[in-house]
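**Student:** What follows is a protein structure lacking sequence information:
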């Protein structure tokens, strides 16, 4: 399809083309079939997006456009019913690179003092919760752990979600509904216990809220927590592979701590390199591009809040700030992120750093392994271009590390 491209301002391309009335009406019918919608606004938006997508793909390829973010679309009808579609394309700003080789950044020396290793040993030991079976006939006390099978019944009929097998329950943990754990105190391994309780009035399942139920429980084991101690015996109970003594544990942690500190030192050096390269480069980031990055951050915060059962509005209320103030707070990070990304892209282009097809396929295979998700399905979720961009950024960072870390 024929189109015109103009550059009305710096870092902005405007693509315009006209769709005949007949072609647009045909696209509206196809949109109705695809979207299953009768809403004229939805159908019009879908038709405009379909035409724009084809033209944009051709224009980007032909004119070597580098889009900063998703273009805005607008459709205008003329007197004859033809539709002129305008695509406003925000473009990446030009980057004038400064020095990005030979910065001679020194990586911090790494030292792991013995007292740090010992502190980590004690921390890991103290964090362990190990249990041992008490002698037969021992009555369960508060603080003990019982392993139970249970079946919940309401009016003599088992209810959904009310059964479990080999469930470890710490008495006094209040992890079950009120009154449940108390009735298991004094029970012994092998004993069957009938637990009568009433669900709270505000219980999330309406059919059970405020209702009396019975749990038929079988106590399979009564256990007491083993006091954490830095001894060979306690380590043996932890069943750590390759660890048979306190000395083994100490040596393992010394190696792990050193590796962790080495990685931290390298990350710090890489961060310093990127900071120096970005500071030495010139790039004028458009406000619209910064605003778009801030919106991405806001959306990420909103999604994170949902995981904790909280809305963004509630978070802002608790933290005592307005949405505008929150966005302003995110702005410096948005500028830093964009500046560094733009500089990395400019270096990758200058040094001809690319992601090969095999590298991208290998990355999908790695992601598939990490998330236990078929690679082919991942490709539908994570676009090919996104994976390629991330790979190029990593390879560019490796290039900068190689060129700037002091030997």
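**Tutor:** Perfect, thanks for sending it. If you're wondering where the values come from, they're calculated on a predicted model, not measured in any experiment.

**Student:** going forward, measure contacts between C-alpha atoms and count neighbours the same way
**Tutor:** Will do.

**Student:** Can you classify residue 243 as helix, strand or coil?
**Tutor:** coil (DSSP: H, G, I helix; E, B strand; the rest coil).

**Student:** packing partners for the longest helix seen in the chain?
**Tutor:** In the chain, taking DSSP state H as the definition, the longest helix is helix 246-279. If you count contacts as 3 or more C-alpha pairs under 8 Å, 6 or more residues apart in numbering; DSSP states H and E, helix 246-279 packs onto helix 114-126, helix 323-350, helix 384-404.

**Student:** Could you check the angle that helix makes with helix 323-350?
**Tutor:** 90 degrees (axes from the mean of the first three to the mean of the last three C-alpha atoms, to 10 degrees).

**Student:** what does whatever helix or strand comes next after helix 246-279 rub up against?
**Tutor:** Counting by DSSP states H and E, the next helix or strand C-terminal to helix 246-279 is strand 282-283. For strand 282-283, contacts defined as C-alpha atoms under 8 Å, 6 or more residues apart in numbering pick out 93, 94, 95, 96, 97, 98, 339.

**Student:** for comparison:
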């Protein structure tokens, strides 16, 4: 086997590998000898089929499988001999024109991981902004809960229903005089103005009094879930059994007990704990940004562009999704398009920080245990329907990339916590508004820092060889971009080459990526809710 390096610029590497036809033929002959004793053919005793007949029967398949095997072995040998650390899966291609009896020539294109020097983690200084939870904040939270737990009391019979009033009604729906399924209910509560029923229903009940009987005509929306009701005109015979008005909610021990707590004091204690947890999360976010800014400021090494492209694609996909849900999607899309280059700079910064954090974690023995990984998988499985959870677990366990995506954020958090433990931290008390403003300022600073970061020229000299590292975990930088999976070592999952011929064995086909089980769809709206 001959290996020729064709590219060595910056992090880009490319090789041309020639596998002699004689080596392939020898491998095929060895396979024929191996399977000959098991071949059965009419007219021959078991195990006595001549090798030339075995080769005639199975030679094409054996040849295709052998080519695939030697390609994979050749790729492994290149990675080991050249001591390469692939950033992502190498691109493997068998040159056109190959056929049995000829040398096999394949190309290997990849980017390698940069050499990253773990920084000095001693002497890092950080400021923790703390927000004490005031009694006023607890009372506001308590008031919000009380506002959500509305209660109603019977109104006078002369009371005409208006916005915010609750009606207790019986109704029967029909189309062209024929009742339809799901269009009937008794003692159904309806708050005027809540949008609980289909458009037009509630509006026609304004002014109704206890004991009134009304016939309401409405049109079902064109996008209504039930096919037999889409766009149809319907009539509802409604009996107003009671008009109710909102009653004042007393925030006392009885109110707390209605929520499943022992007393009002216990409810306040719970709310205070929730508020503290929330502000602690914001404090951590701001501290983490400080830390990453300091790391980013001191390191500017080249990063694999394919990793940057993958990170950018995830950021961009989320931005597009958010823009599509904006009140003015076209305007939102124009705004993010104008800042597209900035987001690419951010993607590059995140990849660089991810590699840096990974190096710190490896040098200091930070790991995600098997028990922690099992818990992550089980927690992620809960978002799927019960019947799909086991399939999801099997999917993650069989797909290293899927497992890496789950592991990445936890690994990063553990590295960050390790760095916090080594840092010199001072505390400063601020308001929640000041803390949120500091986080927003850090976000803007991140974009500006990424945008102004100098571009390093790609090194022409070959980087010194190093041992292949453990998997890399990438940073999400506390931003909502999708999490990146780490680069794999070549030995973990060998890349399949492109098919040299139409009849090549199935083992030569690159498998399609498996899809995770579909999430359970949201429940559809009933014709008229009870």
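**Tutor:** On my side now, so go ahead. Keep in mind that what you see is a predicted model, and the values were worked out from it rather than measured.

**Student:** what TM-score do we get after superposing?
**Tutor:** Remark: TM-score between the superposed chains equals 0.70 [TM-score structural alignment, normalised by the length of the first structure]; 371 aligned residues with a C-alpha RMSD of 4.5 Å.

**Student:** Go through the contacts of strand 282-283 of the first structure and flag which are in helices.
**Tutor:** Those of the contacts of strand 282-283 of the first structure lying in helices (DSSP H): residue 339.

**Student:** picking that back up, quick one: which of the helices and strands packed on helix 246-279 of the first structure is nearest residue 80 of the first structure?
**Tutor:** helix 384-404 (39.8 Å; C-alpha to C-alpha).

**Student:** In the second structure, which residues correspond to the closest one?
**Tutor:** Aligning helix 384-404 of the first structure against the second structure (TM-score structural alignment) gives residues 403-423.

**Student:** Check which residues of stretch 377-391 of the second structure are buried.
**Tutor:** 377, 381, 384, 388, 389 (16 or more other C-alpha atoms under 10 Å).

**Student:** same deal with stretch 310-327 of the second structure?
**Tutor:** 310, 311, 312, 313, 314, 315, 316, 319, 320, 323.

**Student:** Just those residues: which are in helices?
**Tutor:** Those of these mapping onto helices are 310, 311, 312, 313, 314, 315, 316, 319, 320, 323, per DSSP H.

**Student:** Can you say which two of those are spatially most distant?
**Tutor:** Among those, 310 and 323 lie farthest apart (C-alpha to C-alpha), at 20.0 Å.

**Student:** What's the separation between the equivalent of residue 256 of the first structure over in the second structure and residue 183 of the second structure?
**Tutor:** Using TM-score structural alignment, the partner of residue 256 of the first structure in the second structure is residue 274. Distance, residue 274 of the second structure to residue 183 of the second structure, by C-alpha to C-alpha, to the nearest Å: 42 Å.

**Student:** Which residue of these two possesses the greater neighbour count?
**Tutor:** residue 183 (19 against 15; other C-alpha atoms under 10 Å).

**Student:** SS state for the more buried one?
**Tutor:** Per three-state DSSP, residue 183 of the second structure ends up strand.

**Student:** So it sits against residue 173, correct?
**Tutor:** Yes: using C-alpha atoms under 8 Å, residue 183 of the second structure is in contact with residue 173, at 4.7 Å.

**Student:** residues in contact with residue 158 of the first structure?
**Tutor:** Contact analysis of residue 158 of the first structure by C-alpha under 8 Å, 6+ apart lists 151, 152.

**Student:** Pretty sure it sits in a helix.
**Tutor:** No: under three-state DSSP, residue 158 of the first structure sits outside any helix and is assigned strand.

**Student:** need the helices for the second structure, in chain order.
**Tutor:** Using DSSP H, helices in the second structure cover 21-35, 51-81, 135-148, 253-258, 264-297, 305-324, 329-338, 340-363, 370-381, 386-398, 400-422, 432-452.

**Student:** Give the buried residues for the last one.
**Tutor:** To tie it back to what came earlier, the one meant is helix 432-452 of the second structure. Residues of helix 432-452 of the second structure classed as buried: 432, 435, 436, 438, 439, 442, 443, 446, 447, 449, 450, 451 (neighbour count, 16+ other C-alpha under 10 Å).

**Student:** Out of the helices and strands packed on helix 246-279 of the first structure, flag the one nearest residue 233 of the first structure.
**Tutor:** Once those are compared by C-alpha to C-alpha, helix 114-126 is nearest, at 12.1 Å.

**Student:** Return the member of the ones in helices among the buried residues of stretch 310-327 of the second structure nearest to residue 345 of the second structure.
**Tutor:** residue 312 (8.7 Å).

**Student:** Residue 286 of the second structure matches what in the first structure?
**Tutor:** Matched across to the first structure, residue 286 of the second structure falls on residue 268, judged by TM-score structural alignment.

**Student:** Please name the nearest non-neighbouring residue to its match.
**Tutor:** Nearest residue to residue 268 of the first structure in three dimensions, chain neighbours excluded: residue 107, at 7.7 Å (C-alpha to C-alpha, 6 or more residues apart in numbering).
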